[in-house]
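Novice: Give me coordinates for this.
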Amino acid sequence: MTDAGLPPGWEVRHSNSKNLPYYFNQSQQMSRWEPPPGTDTEKLKTYMAENHSAPEIRPEAGGPNGNAANNGKIRASHLLVKHRDSRRPSSWRESEIKRTKEEAMSIILGHEARIRNGQSSLGQLAVSESDCSSARKMGDLGFFGRGDMQKEFEEAAFQLKPGEVSHVVETASGLHLIERLE
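Specialist: Below is the predicted model of the structure:
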């Protein structure tokens, strides 16, 4: 098994209720969504991409509502780049995010360029580069309706047609690229 880069005593487990990976320390009986302090984030990134990623986004996987068209919901994926002024400046990739908003903007604009020139898809990049735990599902957020997401995110997502990718959208969580799936 590949080294996950976690401090001694920590392991990656999978939450059945949220269908996402989390971090657990058996001896301390402690669990958390973000990597524990002392994690080698480069090793963790590789480990998570190899062991905890959805192989693809499957439209037939649907959401809790099956086909969302019947109740005004859409399905989207996103790639999130957080910065130190984000609402929660930590992620599965880094226990403490220290980059500035300007540095985050530079990073996400690079991701956007790779998506727009066809080098990568948003889902492929999200697996290793998104600061959201949805990275494990290629950024897929499932179905959501109006009022379920932050206002700026929702407005941008609902303006997209299926298959379209937004430009950078700023919310309290950080900087997003959004792809409408359905």
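Novice: drop to CA atoms for contacts and neighbour counts, all remaining ones
Specialist: OK.
Novice: need the longest helix for this structure.
Specialist: helix 101-116 (DSSP state H).
Novice: who does the helix or strand just after that helix touch, helix- and strand-wise?
Specialist: Per DSSP states H and E, the first helix or strand lying C-terminal to helix 101-116 is helix 122-129. Contact here means 3 or more CA pairs under 8 Å, 6 or more residues apart in numbering; DSSP states H and E; on that basis helix 122-129 packs against helix 41-51, strand 74-81.
Novice: Now do the strands in the protein.
Specialist: Taking DSSP state E as the test, the strands found in the chain are 10-15, 20-25, 30-32, 74-81, 140-144, 169-171, 174-180.
Novice: in the first one, what counts as buried?
Specialist: Neighbour counts using 16 or more other CA atoms under 10 Å place 10, 11, 12 of strand 10-15 among the buried residues.
Novice: this one next, for a side-by-side:
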Amino acid sequence: MATDVKQATGLPSGWEVRHSNSKNLPYYFNPTTKESRWEPPAGTDSETLKHYMGTYHSSANLHPDGAGSQEGKIRASHLLVKHRDSRRPSSWRQAQITRSKDEAMGIILGHEARIRSGQTSLGDLATTESDCSSSRKRGDLGFFGKGDMQKEFEDAAFALKPGEVSGVVETASGLHLIER
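Specialist: Modelled structure (predicted):
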């Protein structure tokens, strides 16, 4: 099977192509080592990968006529506070996150209080306080559908009305506030 994957994608054994919802770009992921990267890993067959990406990850192939591209999808922003038990305890803000889950909860509850009081917005806070790379876009994750996000995140996001902000949502990534 690993040979079939290499033949199809050109990637070394153990690597796969995934899609980043925050950047709306494909990336490379190794589920065994949990390593993710924007550049193809060493040992990639560039020509095979180029063909694979052109066939399966080209925006022209997603919705050639543009019709229905947002059908069944919602758009949301979030603010993420990671802790040492998060799936990937590092971020653009901090190479190694060492705070406990309780400390992270205290931080995110403080953010929620500031948002609910009208002192600031989720987007303004996300820019400087979110542990997600979507912070560059004020926490905007773009449009996503059912099955695109972690279940807890998706359930909370789809339950919100446009303009609403969730309470704290816990996922394997950390603690989130979500705004639809």
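Novice: Post the TM-score for the overlay when you can.
Specialist: With the length set by TM-score structural alignment, normalised by the length of the second structure, the two chains reach a TM-score of 0.63; 122 aligned residues with a CA RMSD of 2.3 Å.
Novice: could the helices and strands packed on helix 122-129 of the first structure go into TSV alongside distance to residue 147 of the first structure and mean neighbour count?
Specialist: Compiled in TSV, those are given as follows (distance: least, CA to CA, whole Å; neighbours: other CA atoms under 10 Å):
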stretch	distance to residue 147 of the first structure	mean neighbour count
helix 41-51	31	17
strand 74-81	12	26
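Novice: export these to a markdown table and tack on distance to residue 92 of the first structure?
Specialist: Listed next are these as a markdown table, based on distance: least, CA to CA, whole Å:
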| stretch | distance to residue 92 of the first structure |
| --- | --- |
| helix 41-51 | 9 |
| strand 74-81 | 12 |
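Novice: before we move on, the earlier item: need the strands of the first structure in a markdown table (columns: distance to residue 47 of the first structure).
Specialist: Output for the strands of the first structure, formatted as a markdown table (distance: least, CA to CA, whole Å):
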| stretch | distance to residue 47 of the first structure |
| --- | --- |
| strand 10-15 | 10 |
| strand 20-25 | 12 |
| strand 30-32 | 17 |
| strand 74-81 | 19 |
| strand 140-144 | 20 |
| strand 169-171 | 29 |
| strand 174-180 | 24 |
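Novice: Out of the ones you listed, flag the one nearest residue 118 of the first structure.
Specialist: Across the strands of the first structure, residue 118 of the first structure has its closest neighbour in strand 174-180 (14.2 Å, CA to CA).
Novice: hang on, the earlier thing: among the strands of the first structure, which is nearest residue 115 of the first structure?
Specialist: Minimum separation from residue 115 of the first structure across these (CA to CA) falls at strand 174-180, 9.9 Å.
Novice: That closest one versus strand 140-144: what angle between them?
Specialist: 70 degrees (axes from the mean of the first three to the mean of the last three CA atoms, to 10 degrees).
Novice: which residues are in contact with strand 174-180 of the first structure?
Specialist: For strand 174-180 of the first structure, contacts defined as CA atoms under 8 Å, 6 or more residues apart in numbering pick out 74-83, 86-87, 104-105, 108, 112, 122, 153, 156-157, 160-170.
Novice: what angle separates that strand from helix 122-129?
Specialist: Between strand 174-180 of the first structure and helix 122-129, the angle comes out at 150 degrees (the same axes, to 10 degrees).
Novice: what angle separates strand 174-180 of the first structure from helix 101-116?
Specialist: Strand 174-180 of the first structure runs at 20 degrees relative to helix 101-116, counting by the same axes, to 10 degrees.
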